[in-house]
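>>> how would this look folded up:
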Amino acid sequence: MANKMNGSEPITAAWLAEGQSSQRDMLESLQALKAQSITPFTIIASHRHDRPEIFEFADTVFREPYKAATSKEISINPAPAERWQFVLEQAKKNHVKVLLTGRNSRDYEAHRDLFTQAGIRLLTGATSVTALETIDDKFAFMQHCLAHNIPVATAWRFDTTAELEALLAKHSQQRLCVKPVTGIFAQGFWRLDAGFDSDCQYDSFEHLYFTDSKKISTEQFVNAYANSQMVHKRPIPMLLMPYLSGREYSIDVVCEYGEVLAAVTRYKEGKIQHIGYDKAVMEVVTALIKAFNCDGIVSVQTKQNDEGQHCVLEINSRPSGGIGYTAHSGIDLTQIGFGYWLGLTDKPKLSDSIEHITPCQIRSIVTSVKVETDV
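Here you go, the predicted model:
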């Protein structure tokens, strides 16, 4: 049954579908926004797993795809459906005005017209399946950046050991690294030793022991790749790249059809995150968001080369795991974005948000919540 406000118009809703690692923090921000708002709205969350630590910050929750309801879930039992179909059906019933799709953006984006027809503002990170595919394919992403004169980390693709060895022979007089064409959370990323420098030979056992360093000797990486049963059974396109030695930035961005509405930059030194607004980084990010017509809340990674130039590493077409950190800066990007898309505030201006950012340093901590299981 739809929520009503004093018997008048139905209360609209914001829906956060399953995300990667920021769904809980964003829902908490939305609850704070709701508490401050004169206009009421409902907060909906969904996930494929039972995640009570996420669901505790939602007013209504669903499972993706839906199955038997738990204590807080709505008691309906629809016929089996694809994820996007189920979400669309329930979004219509619950008067959803804004839907942030999280980790399954391409499935939703392929049916954008149906969501638009239902009056739902769909936020997938871009506005076409092609754009999302280009963002996810790091080699295609690099080519698109180059075509738009955006400084980007150079990369050479390899699909076989022979191709890798040929690339190493050509580019081995510089520091190099490897990573998959597609992937998240630095999965598959390794720094290779510089074979031309006898003082820079990596001890691979040391780096197996201290895994966070993400280093391996070039010879041992080639051997592991050449003899991998996993790679033989399921080929994994990889990239060989120059290793950029400068500072790495993560930039959280609220954007609409290629326009940056608000953004916060951060970089990490040890365990400390430095949060603020770096104009030099944002010059690159603003052009990048426009080139890919990004739409929603996305995150961008850049890194400086040896000359200090900011080069783009990637766009994540979804909020970063650190989106909640922005609340310490004086602005909360989740609230800025959803306040606008829900019609609670005027369209944000980047210049206005910049004025409210106070640079700060934060340390993230690990906490815990008690998980109640259904009997």
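
>>> for the rest of this, base every contact and every neighbour count on C-alpha atoms.
OK.

>>> what ranges does the stretch 151-300 of the chain have for its strands?
For the stretch 151-300 of the chain, the strands defined by DSSP state E, counting those that start in this stretch cover 156-158, 176-180, 190-192, 215-216, 238-242, 248-256, 259-269, 272-276, 296-304.

>>> turn these into a markdown table, columns for mean neighbour count and distance to residue 117.
Listed next are the strands of the stretch 151-300 of the chain as a markdown table, based on neighbours: other CA atoms under 10 Å; distance: least, CA to CA, whole Å:
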| stretch | mean neighbour count | distance to residue 117 |
| --- | --- | --- |
| strand 156-158 | 18 | 41 |
| strand 176-180 | 21 | 37 |
| strand 190-192 | 23 | 45 |
| strand 215-216 | 22 | 50 |
| strand 238-242 | 22 | 40 |
| strand 248-256 | 25 | 19 |
| strand 259-269 | 21 | 23 |
| strand 272-276 | 19 | 38 |
| strand 296-304 | 24 | 19 |
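
>>> one more, so I can put them side by side:
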Amino acid sequence: MSAPERVCRVWYNSAFSSIANVLTLIREADHAGRFHTMYTHPHAHTPAAGAAHEFHLEPKGLTAADYVDWCLQFCREHRIDVFAPAKHASALSAAPGRFLEHGVRVLSAAAADQLDIIDDKAAFYAGVDLPLAPPPDFRIFKDIAQFEAAHAELRPLHKELCVKPARSVYGLGFSVLDEERSSAALLLAGASYRIGLGDLRRGLAELETFRTMLLMEYLDGYEYSVDCVGANGHLVAAVARKKLPQPGQGQVIDMRADIVESCAKLAADFGLSGMFNVQFREGRGGLRLLEINARASGGIGMACLAGPNLPYLALVGFVDGHEGFGPEQLAVRDGLRVGELGTAVALP
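Down below sits the predicted model:
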């Protein structure tokens, strides 16, 4: 009788809330018990604590360099085989050799320099080449003079404009410019993600200089979120969701050829691996690229209802190679309508 296959010990460090779905999906698909998952977070009561086989606390307040050292020590103590970083991903992706010395393979979405470009939308938009879905028309600004110059260029070309930081997550800092109402009027009207143009101008003038911001054309069409699995620049699997604007209508799996082709090109251009997410939105000029997220999206559970178990494919493919995946593992139920319900959990 042959000896049982050694269990692969996999560590996911502190991540966004979607990590709970990622861990749950892996455990549901791992019928042979090949993988022992661990999750770490600086807060003991994180809702994702129970999603992995093991949960451990992370230290708080470490610099990126000190955090890399702590991760190395954690890998040694817990005999980690595969490390999939989210927190301080760029610093950890820059040190794969240090981990490999201890037998640990680092599953990163991209090389450190590419992750830094992806995270900076000003650099990302300026350098990306995507003919089927180019980025929105945009200008950068760091003071009121640059804002006024950018506004004078873009406003005659587009019906509405918006602003957002070059570096941000969850859409924090995004607002559509309203040329008629003040921010107070917008607040009282319950108009979210909008800011009065006059109020913005006054505020920017008071700040003098600030972090890099983007002034962009506002895209008012359908938004698409595409969860993907890559392998060294090759797109292995993708599930595209079209977000419907009406509340309660859910989302629709829409495998548009231009979207899938665009994701394949982005994977090749940025050398993407593991799990990543690409956001698109339609405007008057057609489909536009919004961003790449070097992680699973918040809607990963909905995407996987359409067929491929993307987190499991990403992990198994990294360990074994993706060549063995068959059509039954990659087939997508195009046109499926999906939605999401909140689930209550008892916290540790």
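
>>> list the TM-score for the superposed pair.
Comparison of the two superposed chains (TM-score structural alignment, normalised by the length of the second structure) gives a TM-score of 0.87, and 339 aligned residues with a CA RMSD of 2.7 Å.

>>> need the three-state assignment for whichever residue in the second structure pairs up with residue 330 of the first structure.
Using TM-score structural alignment, the partner of residue 330 of the first structure in the second structure is residue 307. Here residue 307 of the second structure takes the coil state, with states given by DSSP: H, G, I helix; E, B strand; the rest coil.

>>> what residues are up against residue 307 of the second structure?
Residues in contact with residue 307 of the second structure (CA atoms under 8 Å, 6 or more residues apart in numbering) are 329, 330, 331, 332, 333.

>>> and residue 353 of the first structure, by the same measure?
Counted by CA under 8 Å, 6+ apart, residue 353 of the first structure has contacts 262, 263, 331.

>>> same question, residue 163 of the second structure
The contact partners of residue 163 of the second structure, taken as CA under 8 Å, 6+ apart, are 173, 174, 175, 176, 177, 213, 214, 215, 216.

>>> can you lay out those residues as TSV showing distance to residue 299 of the second structure?
Formatted as TSV, these follow (distance: CA to CA, whole Å):
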residue	distance to residue 299 of the second structure
173	21
174	20
175	22
176	24
177	28
213	27
214	26
215	27
216	26
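
>>> list which of those are still in contact in the first structure.
Mapped onto the first structure and checked by both residues aligned by TM-score structural alignment, their matches' CA atoms under 8 Å, these keep the contacts 173, 174, 175, 176, 177, 213, 214, 215, 216.

>>> quick one: map the fourth one onto the first structure.
Matched to the first structure by TM-score structural alignment, residue 176 of the second structure sits across from residue 191.

>>> before we move on, back to that, if we go to the first structure, which of the contacts of residue 307 of the second structure are intact?
Where the first structure agrees (both residues aligned by TM-score structural alignment, their matches' CA under 8 Å), these reduce to 332, 333.

>>> now, of the contacts of residue 307 of the second structure, which are buried?
Buried by 16 or more other CA atoms under 10 Å: 330, 332, 333, out of the contacts of residue 307 of the second structure.

>>> any idea what residue 43 of the first structure aligns with in the second structure?
For residue 43 of the first structure, the residue aligned by TM-score structural alignment is residue 37.

>>> with the first structure overlaid, how far apart is the one helix or strand its match maps to on average?
Residue 37 of the second structure belongs to strand 35-41 when assigned by DSSP states H and E. Taken against the first structure, strand 35-41 of the second structure registers an average deviation of 1.1 Å after superposition, with mean CA distance after the TM-score superposition for the first structure.
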